[in-house]
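Engineer: the following block contains a protein sequence and its predicted model.
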Amino acid sequence: MTPLARLIAGRIRATGPITLADYMETCLLHPQHGYYATRDPLGEAGDFTTAPEISQIFGELCGLALAQAWLDQGRPAPVTLAEPGPGRGTLMGDVLRAIRSVPGLTEAAQVALIEASPHLREVQRERLGEVRHLASADELPPEPLFLIANEFFDALPIRQFQRVEAGWAERVVGLGTDGLRLGLAQPVQLPRAGRIGDIVEDCPAGAAVMSVIAARIAAHGGAAIIVDYGGWNGFGDTFQALRRHAPEDPLAHPGEADLTAHVDFAPLAAAAIRAGAVASRPVHQGDWLISLGAEARAQRLADAGDRGAMAAFRRLTRADEMGHLFKAMAIWPQGAPAVPGFDALRLNADDA
């Protein structure tokens, strides 16, 4: 058992099984043994690689899309340029470099990084210099907000429910003879249809964060771009662990593996609409990047001597790599032009 596994087992012995949400939050954010508190998870030496680490093209185009939204909304100042879960700061670094080409935006923008990990905060300062760190989205200031979130919502804690004869039973983490194991709590009634054995997932934290972001944008202006893997009205068990770039049992090494779940964009869009903002339906990451000129940018980099530029472009955009698994969704204020590459969702909050 890992040190964190022993702590979790002790907690279960004392108070009973815990929800998957409790398990995920403990594994990722425990101050002493949590995954993000103890390591840099990115790159070849870590456990996974994100789009900004693959190519600067991703961050540059995200930055220019936000910059166009800023121009379309009349160049407000001051503004907050924010990123939740910024990892090493690579994405924000690329965004900042790209927006330097837009007169006035760099001077108008104050960077705010939403980061819980003390270790990663130091990594971000080393890359970006002195930036403002926030503990949560609730600390975002009351001013126009331009936000990029890449692979943030997938790491928020989820709950799972499995359909049984008597209703929906929550899946919980308990103890077996050989360590941690999944079990079922007492059934409850949920407003969901399903067959025996079906699994549904719920991410209350995701909707809560989106509500805060969208409320700031609805009230003060701005835009948000959300990029993550997932779909619309998702169904099934997507809870997963990644360690040393390979999948493994999510209960095998608590605190030493990245834990995520596919993002259901439907409740995020509904939360944004309820908060008074406009939401787009998700589009494929590959289609969105291509619509913004990713191929031309990759070719320019290749012509300048970047031998990996075209391979990185294909990895980001091809349907059989990241291009279709990852989706992009945008949020903007009522009455403002759409964020480049997106169209407004034509549903109300109850239908989304």
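Structural biologist: Okay, I see it.
Engineer: make it CA atoms for all contacts and neighbour counts henceforth
Structural biologist: Fine.
Engineer: look up how far residue 260 lies from the residue most central in space within the chain.
Structural biologist: In the chain, the residue lying closest to the centroid (C-alpha atoms, centre = their mean) is residue 152, at 2.0 Å. Per C-alpha to C-alpha, to the nearest Å, residue 152 is found 10 Å from residue 260.
Engineer: residue 177 now?
Structural biologist: Noted for residue 177: a distance of 26 Å to residue 260, by C-alpha to C-alpha.
Engineer: who has more neighbours, the two?
Structural biologist: residue 260 (22 against 6; other C-alpha atoms under 10 Å).
Engineer: does the closest residue to residue 1 other than its chain neighbours belong to a helix, a strand or coil?
Structural biologist: Distances taken as C-alpha to C-alpha, 6 or more residues apart in numbering place residue 253 nearest to residue 1, at 7.3 Å, with adjacent residues excluded. Following DSSP: H, G, I helix; E, B strand; the rest coil, the label given to residue 253 is coil.
Engineer: included below, for side-by-side comparison, is a second structure:
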Amino acid sequence: MTPLGRALAERIRSEGPLSVEAYMEACNAYYYATRDPLGAGGDFTTAPEIHQMFGELVGAALSDVWVRAGRPDDAVYAELGPGRGTLAEDALRVLRRAGFAGQMHLVETSPRLREEQAKRLPGAKFHDELGDLPKSPLLLVANEFFDALPIRQFVEGRERHVIIAGGGLAFDRDGPIEEISPARDAVTTQLAQHLAAHGGAAIIIDYGYCRGEQGDTLQAVRSHAFSYALDHSGEQDLTAHVDFAALAQAAKIGDVQASRAVSQGTWLETLGIGARAMALAAKNPQDTDRIAAARRRLCDEGEMGQLFKVIGLTGKGWPAVAGLGA
């Protein structure tokens, strides 16, 4: 049992069974505070790390909506859970070319990841939570942020807990599972309140489903392979699929508009990843195969293209994000 696993076992002995929500929150807080989980030497790889095309197209979408909103000079770029800062670097390169001169604000609680972000993104301003962002229009992106927020699980209406059994951690009940995430709803509502009050646009990208599907989606990833969620507590990434219908419902604040959710592959193709791939290959013919492989991984149905979804939120008077109509 890991150090955190032993601490959680002691907590269970002292306080009683832990909800799945409490377990997931404790594990991910410890996990992200103690390591850089990204890349070949970590546990998983996110889309911005696969190729620059991903961040560039996010930047192009944000540039487009900013220009169509009238180029407000008080708008800021913001990102929730910005990883190593790769997405922000690529997106801002495109935004700057469009004339955007706003500040960069990163919501990040991991000291290790903040170090990486600060190296890559000089001048970035760091915040512990969404509510600390400036009261300005946002050009915000959250890529693989919501999946790590804790969920609650229920079996036949009774909440599922983590207990001690057989000398280790175990779930107290099994069966058909329903999941909700008050934490995700709260963040989405807070984001929508900001957009309602100050304007802006947000792009949320994550893996999940669109029509309120149910089932057990809690999963762990360790060294780029799936693992059992109750093993290696605090030393593997715990996530669950995002319910995009629930996000859209939580965003219904004032005049905030939530787009339909579309697949990542469809969105990137609509934004022109094919043309961008061809342009990059023409300039770097030695990288043609790598660029083509990256496009397939980001867009193909059997890769990230279908599992990952994209939704846009916009404040009053702001146009819809390209490729994400109402």
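Structural biologist: Arrived safely, thanks for sending. As the structure is a computational prediction, the values presented were derived from the model and not from experiment.
Engineer: one step back: what's the overlap in contacts for residue 152 and residue 260 of the first structure?
Structural biologist: Common neighbours of residue 152 of the first structure and residue 260, using C-alpha atoms under 8 Å, 6 or more residues apart in numbering, do not exist here.
Engineer: before we move on, the earlier item: OK, contacts around the residue mapped onto the residue nearest to the centre of the first structure from the second structure?
Structural biologist: By TM-score structural alignment, residue 152 of the first structure lines up with residue 145 in the second structure. Counting by C-alpha under 8 Å, 6+ apart, residue 145 of the second structure makes contact with 80-81, 206.
Engineer: TSV for the residues you listed, including secondary structure, neighbour count and distance to residue 9 of the second structure?
Structural biologist: Below are those laid out as TSV (DSSP: H, G, I helix; E, B strand; the rest coil; neighbours: other C-alpha atoms under 10 Å; distance: C-alpha to C-alpha, whole Å):
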residue	secondary structure	neighbour count	distance to residue 9 of the second structure
80	strand	22	31
81	coil	22	29
206	strand	25	31
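Engineer: using JSON lines, lay out those together with distance to residue 316 of the second structure.
Structural biologist: Shown next, in JSON lines, are the contacts of residue 145 of the second structure (distance: C-alpha to C-alpha, whole Å):
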{"residue": "80", "distance to residue 316 of the second structure": "22"}
{"residue": "81", "distance to residue 316 of the second structure": "25"}
{"residue": "206", "distance to residue 316 of the second structure": "24"}
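Engineer: so residue 200 of the second structure touches residue 315, yeah?
Structural biologist: Yes. Using C-alpha atoms under 8 Å, residue 200 of the second structure is in contact with residue 315, at 5.4 Å.
Engineer: of the two, which one has the most company?
Structural biologist: Under the criterion of other C-alpha under 10 Å, the comparison of residue 200 of the second structure against residue 315 puts residue 200 first, with 30 against 26.
Engineer: list the contacts for that one?
Structural biologist: Contact analysis of residue 200 of the second structure by C-alpha under 8 Å, 6+ apart lists 75, 137-140, 314-315, 318.
Engineer: the alignment partner in the first structure of residue 57 of the second structure: what's it in contact with?
Structural biologist: Aligned counterpart of residue 57 of the second structure in the first structure: residue 61 (TM-score structural alignment). Applying C-alpha under 8 Å, 6+ apart, we find residue 61 of the first structure in contact with 95, 98, 289, 292, 294.
Engineer: what of residue 94 of the first structure?
Structural biologist: Contacts of residue 94 of the first structure (C-alpha under 8 Å, 6+ apart): 56, 59-60, 63.
Engineer: in which helix or strand does whatever residue of the second structure lines up with it reside?
Structural biologist: Applying TM-score structural alignment, one finds that residue 94 of the first structure aligns to residue 90 in the second structure. Assigned by DSSP states H and E, residue 90 of the second structure belongs to helix 86-97.
Engineer: what stretch of the first structure does the next helix or strand after that helix fall on?
Structural biologist: Using DSSP H and E, the next helix or strand after helix 86-97 of the second structure towards the C-terminus is strand 104-107. Here strand 104-107 of the second structure aligns to the first structure at residues 111-114, judged by TM-score structural alignment.
Engineer: the matching stretch: average distance to aligned residues in the second structure?
Structural biologist: Following the fit onto the second structure, the mean deviation recorded for stretch 111-114 of the first structure is 0.6 Å by mean C-alpha distance after the TM-score superposition for the first structure.
Engineer: quote the end-to-end distance of stretch 241-256 of the first structure.
Structural biologist: Across stretch 241-256 of the first structure, first to last residue, C-alpha to C-alpha, it's 10 Å.
Engineer: where in the second structure does it fall?
Structural biologist: Going by TM-score structural alignment: stretch 241-256 of the first structure matches residues 220-235.
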